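A.B. asks: The following comprises the amino acid sequence and a computationally predicted model.
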Amino acid sequence: MMQPSLPETQTPAASGALMTDFTRASDVTQVLPSGPILSSQPGQWNGVHLSYYQHPPYEIPEVASKHHLILVHLEVPTQVEQWMGTEFQKIHFQVGSVLVVPAQTPHSANWDAENRYLLLSLDPIAFLDMAQSVDNRTTAELLPHFTAAEPLIHGIGLSLKAELESGNLGGRLYADSLCTTLFNHLLRHYTTKVAALPTLEGGLPRYRLRRVMEYVDAYLDRDLALAELAAIAQLSPNYFTRLFKQSTGLTPHQYVIQQRVERAKRLLHEGHSTLADVALAVGFAHQSHLNLHFKRWVGVTPKAFINNQ
């Protein structure tokens, strides 16, 4: 295969592999037959970038990524020859199979049938920050893994893909929660040392819980982020999520949705606003978004709720 010319951001790694940033379209098209069908924006989610690819038979030259790469295979079983570092395997990718390639690891591959997959590019600094928030380790080395059936990672990948396809209907807090769960799973199962999550008892101190709830109430109409709420509680997003659920029985995302529905009920009872106006006033993207969550929490649609008053 003829080696392509390199864009300014793409340089040979020490091993001779092309150092590639898979979050940049100019790098991707130098090593893959086409760009992604769907892709998140750089910095859109906390340390995670998603791309969805559909490729014909192809051979990837040896590359090394600036990010940790998690490949999630979709839809069509595919036979792949995969090189990673000095290791080689012939892999039969099934739907939900996952490949883990740590940052800076030389790798290449070829396949002889259509290949559909999600590529999750993880910021190594964000990954290290999460590891330190779990057990104060100064290092967290992600291990390469050729293939494994991973229903959790597969589900997170599909949920993030659906979030992009919906125009980010779930909001930042929902996506942040998915990314945090992904990082935690990788830390537990794919690092040099199992990241034993400490047992936390008692939930959030009352004054911190009250501060977070007051903040949510004041800014319910905003697209709240997990890091934003965690900062109010003066905790890492990982600890905050776990302690908040211990205190309330709900994840931060579930709590915010519940509060939006409760405020919508009050506004609908007052009868001064249209359903579309109520949806926007309580932080939902549009009326259909309100209808979806209102029925889940209340058991009836907003219109039926109004008629029953």
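C.D. replies: Sure, I can see it. Numbering: from 1, shown residues only.
A.B. asks: When you work out contacts or count neighbours from here on, use the C-alpha atoms and nothing else.
C.D. replies: Fine.
A.B. asks: In three-state terms, label residue 265 for me.
C.D. replies: Secondary structure state of residue 265, per DSSP: H, G, I helix; E, B strand; the rest coil, is helix.
A.B. asks: what's around it, how many residues?
C.D. replies: Neighbourhood size, residue 265 [other CA atoms under 10 Å]: 18.
A.B. asks: and what of the one 10 residues further on?
C.D. replies: The number of residues packed around residue 275, counting by other CA under 10 Å, is 20.
A.B. asks: Name the nearest residue to it, ignoring sequence neighbours.
C.D. replies: residue 287 (6.2 Å; CA to CA, 6 or more residues apart in numbering).
A.B. asks: Next, count neighbours for the one you found.
C.D. replies: Neighbour count of residue 287, defined by other CA under 10 Å: 16.
A.B. asks: same thing with the one 10 residues further on?
C.D. replies: Around residue 297 sit 13 other residues, with neighbours defined as other CA under 10 Å.
A.B. asks: how about the helix or strand hosting it: buried residues?
C.D. replies: Using DSSP states H and E, residue 297 sits in helix 287-298. Burial within helix 287-298, assessed by neighbour count using 16 or more other CA atoms under 10 Å, is assigned to 287, 289-291, 293-294.
A.B. asks: Go through those and say which is closest to residue 31.
C.D. replies: residue 289 (39.3 Å; CA to CA).
A.B. asks: quick one: that closest one and residue 262, what's the gap?
C.D. replies: For residue 289, the distance to residue 262 equals 15 Å [CA to CA, to the nearest Å].
A.B. asks: do the same with residue 159
C.D. replies: Remark: distance between residue 159 and residue 262 (CA to CA) = 26 Å.
A.B. asks: And residue 181, by the same measure?
C.D. replies: Distance from residue 181 to residue 262, by CA to CA: 27 Å.
A.B. asks: From the contact counts, what lies against the helix or strand containing residue 213?
C.D. replies: Applying DSSP H and E as the criterion places residue 213 in helix 206-218. Using 3 or more CA pairs under 8 Å, 6 or more residues apart in numbering; DSSP states H and E, the elements in contact with helix 206-218 are helix 226-233.
A.B. asks: try this one side by side with the last:
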Amino acid sequence: MNGPSDPRGAGLRAASHRSVVGVELRVTPAGDLVHPAIADHHVSVHAGRPVRVSCPANGAPSIRTRGEVNVFPAGVSDAWTEDDESRTVDVRVPDPLVRRVAEEMGLDPGRASIAPRYHLRDVRIEHIAWALEAERRAGFANGMLFRESLGLALAVHLLSRHRAATVPRGGLSKDQLRRVVDCVDAHLDADLSIARLAREAGVSAPHFKVLFRRAMGVPVHAYVVQRRVERAKTLLLRGGLTSGEVALQAGFAHQSHMARCMRRVLGVTPGSIARARA
């Protein structure tokens, strides 16, 4: 999926703060499309001409028109087919922001979650998305505070109007979660497995996958990829290593693998991060 490039460094600035929303205008060709499960929430607002859409999950074709909203919560993937090229304003809402807003709203941040929504009409979400896209086109001229305020407004609205049913209790304990997170961070450059992490938690592998998702709100694999991307970003900003060396130290199979994951999670390339350091 391709879209116009941001002004130099703007996309990086949008993705470098884990409490600030990111935004981009995506142009996708006709064909089969996939939204992968990622660690953050994703809001997509249709910004082009009407497009015929078919979803294998329900088999019913529909027409997506300007202003229609899709909401993909963290850890949720989906696939569909579009008959024509489409344009969308895509907003990435960091999960840490949603958790912080949930806590400030008096909700349990470990259990409050956002529900998936498709072909939704929501004027508030639409207005926020248009404002973010206008800010992107202007090179984020109004600064971080403006984008933060829009992100907060969006997170509050999603939790107020589109909150999912409460996640059942029974996730990993704080001690189990600490051991697992410490293990991930200590062995990002290794070939981590579900079995190994399950042993750290002291539970079976199938049970661990369920408990981890309840505790963190995302699948194990999505969390590990997120941590590897963050490790790679830190190493790139620090300098002194080639992109290939950074990829290996962060646990990616190769440089192209790192670039794909970084583009998907942060919306920027390793080269963008390296140029920002310079």
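C.D. replies: Perfect, I can see it now. In this text, all values refer to a predicted model and were calculated from it rather than measured experimentally.
A.B. asks: TM-score of the superposed pair?
C.D. replies: Overlay of the two chains. TM-score (TM-score structural alignment, normalised by the length of the second structure): 0.52; 160 aligned residues with a CA RMSD of 2.3 Å.
A.B. asks: returning to that earlier point: after the helix holding residue 297 of the first structure comes which helix or strand?
C.D. replies: As assigned by DSSP H and E, the chain's next helix or strand after helix 287-298 of the first structure is helix 302-307.
A.B. asks: what's the matching range in the second structure for that following helix?
C.D. replies: Helix 302-307 of the first structure corresponds to no residue of the second structure when matched by TM-score structural alignment.
A.B. asks: now the helix holding residue 297 of the first structure: how far from the chain's centre is it?
C.D. replies: Offset of helix 287-298 of the first structure from its chain centre (CA atoms, centre = their mean, to the nearest Å): 23 Å.
A.B. asks: for the stretch 51-200 of the second structure, what spans make up the strands?
C.D. replies: Along the stretch 51-200 of the second structure, the segments classed as strands by DSSP state E, counting those that start in this stretch run 51-54, 62-64, 69-72, 78-82, 86-93, 117-120.
A.B. asks: and of those strands, who's closest to residue 34 of the second structure?
C.D. replies: Closest of those to residue 34 of the second structure is strand 78-82, at 4.4 Å (criterion: CA to CA).
A.B. asks: Okay, buried residues for the closest one please.
C.D. replies: By 16+ other CA under 10 Å, the buried positions in strand 78-82 of the second structure come out as 80-82.
A.B. asks: hmm, back to that, how about the residue nearest to residue 275 of the first structure, what does it touch?
C.D. replies: By CA atoms under 8 Å, 6 or more residues apart in numbering, the residues touching residue 287 of the first structure are 275-276, 278-280.
A.B. asks: Stretch 178-189 of the first structure maps to which residues in the second structure?
C.D. replies: Taking TM-score structural alignment, stretch 178-189 of the first structure hits residues 150-161 over in the second structure.
A.B. asks: The stretch 151-300 of the first structure: helices as residue ranges?
C.D. replies: Along the stretch 151-300 of the first structure, counting by DSSP state H, counting those that start in this stretch, helices occupy 151-165, 172-189, 206-218, 226-233, 237-248, 252-270, 275-281, 287-298.
A.B. asks: So which residue is dead centre in the first structure?
C.D. replies: The residue lying closest to the centre of the first structure (CA atoms, centre = their mean) is residue 179, at 3.5 Å.
A.B. asks: ok, that one - contacts?
C.D. replies: Contact partners of residue 179 of the first structure, counting by CA under 8 Å, 6+ apart, are 45-48, 156.
A.B. asks: Then residue 86 of the second structure?
C.D. replies: Here residue 86 of the second structure is in contact with 27-30, 46-49, 51 (CA under 8 Å, 6+ apart).
A.B. asks: likewise residue 257 of the first structure?
C.D. replies: Counted by CA under 8 Å, 6+ apart, residue 257 of the first structure has contacts residue 293.
A.B. asks: That one matches what in the second structure?
C.D. replies: Aligned partner of residue 257 of the first structure by TM-score structural alignment: none.
A.B. asks: Residue 165 of the first structure too?
C.D. replies: Alignment note (TM-score structural alignment): residue 165 of the first structure maps to residue 137 of the second structure.
A.B. asks: Count the residues that sit near its match.
C.D. replies: A count of neighbours around residue 137 of the second structure, defined by other CA under 10 Å, yields 17.
A.B. asks: separation between it and residue 273 of the second structure?
C.D. replies: In this view, residue 137 of the second structure and residue 273 of the second structure are 20 Å apart by CA to CA.
A.B. asks: what's the answer for residue 64 of the second structure, then?
C.D. replies: 35 Å.
A.B. asks: burial count for residue 44 of the first structure?
C.D. replies: Other residues close to residue 44 of the first structure by other CA under 10 Å number 13.
A.B. asks: Please identify the helix or strand for it.
C.D. replies: Under DSSP H and E, no helix or strand contains residue 44 of the first structure.
A.B. asks: Residue 60 of the first structure now?
C.D. replies: Per DSSP H and E: residue 60 of the first structure is located in strand 58-65.
A.B. asks: Show me what that strand is packed against.
C.D. replies: Other elements packing on strand 58-65 of the first structure under the criterion 3+ CA pairs under 8 Å, 6+ apart are strand 18-20, strand 107-111.
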